[in-house]
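A.B. asks: 3D model of this:
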Amino acid sequence: MSFPSSGLAAGMACLALLLSSCGGGGDDSDPPARVQQAVAQLDTLVPQYLARTGVPGVAVSVVYRGQTLYARGFGVRKLGESALVDEDTVFQLASVSKSVGSTVMAGHMPGSAAGGKIDWDTPIQQVLPYFQLAYPDPSLNLQLTLGDLYAHRSGLHDHAGDRLEDLGYSRDEILHRLRWASVGNRGDYAYTNFGLTAAAQGMAQAVGTDWATLSEQTLYRPLGMTHTSSRYADFAARDNRAWGHVQIDVDYDSYGAQPAHYQVQNPPRQPDAQSPAGGVSSSVSDMALWMQLVLDKGRWHGQDLISPTALQAALTARPGGKYGYGFNVGTDPHGHPTVSHSGAFLLGAGTAFILWPEEGLGITVLTNAQPRGLAEAIALAFGEQALGDAPSGAPSRDWLDFTQNSDAMHGLYKPEGKFAGQTPPASPVPPKPLVNYTGSYTNTYYGKASVSLNGDGSALELTLGPMQTKYALRHWDGDTFIFDLQGENAPRGSVSAVTFQPQAMQIEYYGGDVTHGLFTRL
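C.D. replies: Model (predicted):
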């Protein structure tokens, strides 16, 4: 389904806003000409990038020294419908939620308006006593801090817990089960949604409320972020919201088509289990207020709403890395210091913000399609013009090609599994009688699983998790079978092996626990 040209033209008819800040600490001086020219160029740049990519809708906001200079929507909220994206259209932020949530955390640390005795160095077990990891030395759990978890330095393996979420486990169940996840050394960096979520859950529990309410009371309500929530139900109930879209039949080879053909993602991504890490929904008008707060070091209406010390710590890269507490910390391609984050749902969201603290400048870009570098390209193209690294209308490079063809972006679509893309053996070893493999199995981390014959008894079916997720098994060779995967954590073309052993089976895709996916027969 191609992007409707009529929808693009209508989206271009949305009004750009040149607003004064309703927040704190605004600078009354006019922005430099280079900033004003870069802002004006967005009205041309964004429609061009939309036409090239086919992405249905995007919204952009820009702030400069306490002022919202720009907030505008382009395109449509949902393919097949005429409703337009505007500055108040609500998008799912995906992992941009981490940076928003980091400011919520800092809003309850010493020096904030709310006060508090908890800080980034507080041990997680002090606020979430049940939380522990499978360190060889269990005493390390006593040293694990909120900051370790927000900086992705707990030692948990990459994206630990995400596949439990896919199976239907709740946040509390996942956080309890992480004690059986495979773990490396404390201090090693690996990106984990649920490690960070554990820290946020601990803060909320210490304050005596839930995370979504804490976020509302600490940040959204004081800033007037009336279109922002950390509850999926609030997002789903909004009339002015952007629906997630996915490229039709996208795979590693077809990724990056210009333009791509999109369809509405159904069912939509429901991220409540990892809300602190990926569950915020917001508009670019609201995100402009948040950017002003961060750029003004946590001050709002003349007071330190957010602890400046805790916020500065969040905006500072941990030793030897490029990540603080919920923020990427580094430089843009021209060497200007930045803090930033991108967000990505393979099931329909691509988002990004970049702040240039020394300039007091920031941009947020929200899109309603799975990631392909569009949000980052708009932000970088704007930034180099606003900072004088390229003349207006003459970018130093094709930023869309640069971002969408990066290994990090393209790699999101690389199929998983050792047998992905492989041809089955020409003369496989026959399996045992299929009934020999059937039965009930269990794994401490992933829970119970069952293997049964399908309806006509010709093949095996694997069922596991609270949602009773079912996979059709195909014979590969001997006691090894495979099944196809596709979803938020498994790009199209992914395949998992299942190898049966006497009284056990090992599932490749579900191998993130200390046994590496071993399910024992009950």
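
A.B. asks: from here on, contacts and neighbour counts on C-alpha atoms
C.D. replies: Will do.

A.B. asks: Now do the same contact list for the residue lying closest to Pro357 once chain neighbours are set aside.
C.D. replies: Spatially, and ignoring its direct neighbours in sequence, Pro357 is nearest to Leu295 (5.9 Å; C-alpha to C-alpha, 6 or more residues apart in numbering). Contacts for Leu295 (C-alpha atoms under 8 Å, 6 or more residues apart in numbering) come out as Arg65, Gly66, Leu355, Pro357, Gly360, Leu361.

A.B. asks: Go through those residues and give me the one with the most neighbours.
C.D. replies: Leu355 (27 neighbours; other C-alpha atoms under 10 Å).

A.B. asks: Would it be right to say that that residue lies in a helix?
C.D. replies: No - Leu355 sits outside any helix when classified using DSSP: H, G, I helix; E, B strand; the rest coil, being strand.

A.B. asks: want to try TSV for the contacts of Leu295, with distance to Gly302 as columns?
C.D. replies: Listed next are these as TSV, based on distance: C-alpha to C-alpha, whole Å:
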residue	distance to Gly302
Arg65	15
Gly66	12
Leu355	21
Pro357	19
Gly360	17
Leu361	20
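
A.B. asks: Here is the second sequence; please produce its structure so I can put it next to the first one:
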Amino acid sequence: MLLKPILLLGTLSIGALSSISSLAATQSEYIQITNNFKQNFHSQLRKSKVPGGAFVIVEGDQVLKLSTYGKRTRGGSLNVNADTVFRLASVSKTFAGTLASMLVNEKKLSWQQPIVSYLPEFTLADKQQAKDINLGHIIGQSTGLMPNSYDNLINANVDMERIINKFSELTPMCQPGVCYSYQNVAFSFIENAIEQQSGQSYEDLLQQKIFSPLNMKTASIGYDAFDQQSNRAEPHVKTKSGFRKVTVKPNYYAVAPAAGVNASITDMSKWLIANLGENPGVLSNSVIKDVTTAGVRTTKELRRRDWRTYLDNAHYGKGWRVYEFEGRPLIYHAGWVAGYVAEVSYSPELNIGMAMLLNGESRVIAKLSSNFWRDTFKRADTLTKNSH
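C.D. replies: Model prediction:
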């Protein structure tokens, strides 16, 4: 088992973090897995010609392995390092779900509250159907609306007020809470509830309740914050002739809870550790349980190319996906936005978590993560057999 040094991760420099990582690695039963993963990560990114990336693997409150690869910009001279900031895209939803759950835990919000009480201008073709959608449906991707409603308008940089008005034309495909319907625009409505109940901006509250207490020094919300980062990874899209650098698009920052967080791989190590229950003063066990309780079933996830071999079941929690990976629970979310891909996942059973951030759109990230969990769970089975 992994022994825990008395030092707190939140107060450590990168250098100290690396030394702790070495200490933890010598004590962990999964060190060979992490070594193999590092080798595989670098070779697969090189093979796929991804400009740059980073990953971290944690166990308990320790970093087992943190590694970076490539350049912040294709053809540039600056390397990706542990503090290089990437866009998290839809991994941002894990923060929104958690922040909302914190307010529910504090009795400031209720999952049963209708969204129209915070966003009265939101309506559907049938006004009563709009009133039936509550905060739990919003954050649990079970509104019943057509999947990705009005993402096309976000892509076109249409003003948010105009997009909200467009919902009056929609008829849901099912009753709220019955079917899975992934949203970005509707998911972001949680911002209105959070801001009205807290009296603070979404950005400030996220900083106050999550980023600062977890010492996530480079984490931020929004386009301006990302633009002001000197140590940031630039976005790259795949073309027939390879990866091409593009400019950062501000459009999905308009839906901050759904896709607005920026963070480094060092920040993600702290986020994972907190979600493993190792920082209960910030992220309580009741909040963790709340956001990872399975809600609607997500059958589409079971057909994912690199995951379908291993997944027995898949649901959406509250800002997190809840997978059953060959009979074992795995908490997961992925993100994609023009020029970036991100993944974060953890096993509550093994107390191990992993995150990856890339500055090039590539499917290699899904292959890497599914294979990592296959190998990690196989190692756990071996350890169990050997202990009997």
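
A.B. asks: care to give me the TM-score?
C.D. replies: Here the TM-score for the pair of chains, by TM-score structural alignment, normalised by the length of the second structure, is 0.82; 350 aligned residues with a C-alpha RMSD of 2.7 Å.

A.B. asks: picking up where we left off before, the contacts of Leu295 of the first structure: which two are farthest apart?
C.D. replies: Gly66 and Leu355 (12.6 Å; C-alpha to C-alpha).

A.B. asks: thinking again about what came up before, what about the aligned partner of the residue nearest to Pro357 of the first structure in the second structure, which SS state?
C.D. replies: Alignment note (TM-score structural alignment): Leu295 of the first structure maps to Leu276 of the second structure. Following three-state DSSP, Leu276 of the second structure is assigned to helix.

A.B. asks: From Gln128 of the second structure, how far off is Leu276 of the second structure?
C.D. replies: 40 Å (C-alpha to C-alpha, to the nearest Å).

A.B. asks: who touches the aligned partner of Asn328 of the first structure in the second structure in this structure?
C.D. replies: Asn328 of the first structure maps onto Arg321 in the second structure when the alignment is built from TM-score structural alignment. Each residue near Arg321 of the second structure by C-alpha under 8 Å, 6+ apart is listed here: Thr292, Ala294, Ala314, His315, Ile331, Tyr332, His333.

A.B. asks: now swap in Thr122 of the first structure and tell me
C.D. replies: Thr145, Leu146, Gly147.

A.B. asks: Is it correct that the second one is in contact with Val127?
C.D. replies: It refers to Leu146 of the first structure. No - counting by C-alpha atoms under 8 Å, Leu146 of the first structure sits too far from Val127 to count as a contact (9.3 Å).

A.B. asks: Can you pick out the residue with more neighbours from these two?
C.D. replies: Taking other C-alpha under 10 Å, Leu146 of the first structure and Val127 do not tie; Leu146 has more neighbours (30 against 21).

A.B. asks: Map that one across to the second structure for me.
C.D. replies: Match for Leu146 of the first structure (TM-score structural alignment): Leu135.

A.B. asks: How many neighbouring residues does the closest residue to its match other than its chain neighbours have?
C.D. replies: Take Leu135 of the second structure and drop its neighbours on the chain: the residue closest to it by C-alpha to C-alpha, 6+ apart is Trp111, 4.8 Å away. Using other C-alpha under 10 Å, the number of residues around Trp111 of the second structure comes to 17.

A.B. asks: which residues sit in contact with Trp111 of the second structure?
C.D. replies: Val104, Asn134, Leu135, Gly136, His137.

A.B. asks: Mind doing that once more with 7 Å?
C.D. replies: Contacts for Trp111 of the second structure were tallied using C-alpha atoms under 7 Å, 6 or more residues apart in numbering; they are Asn134, Leu135, Gly136.

A.B. asks: OK, contacts around Gly155 of the first structure?
C.D. replies: Val183, Gly184, Asn185, Arg186, Gly187, Asp188, Tyr189, Ala190.

A.B. asks: just the buried members of those?
C.D. replies: Neighbour counting with 16 or more other C-alpha atoms under 10 Å marks Val183, Gly184, Arg186, Gly187, Asp188, Tyr189, Ala190 as buried within these.

A.B. asks: quick one: the alignment partner in the second structure of Ala200 of the first structure from Lys71 of the second structure, how far?
C.D. replies: When the second structure is aligned by TM-score structural alignment, the residue opposite Ala200 of the first structure is Glu191. For Glu191 of the second structure, the distance to Lys71 of the second structure (C-alpha to C-alpha) stands at 34 Å.

A.B. asks: what does Tyr316 of the second structure give?
C.D. replies: 34 Å.

A.B. asks: more neighbours, these two?
C.D. replies: Taking neighbours as other C-alpha under 10 Å, Tyr316 of the second structure and Lys71 compare with Tyr316 leading, 27 against 20.

A.B. asks: That one and Val322 touch, don't they?
C.D. replies: Yes - between Tyr316 of the second structure and Val322 there is a contact at 5.7 Å, judged by C-alpha atoms under 7 Å.
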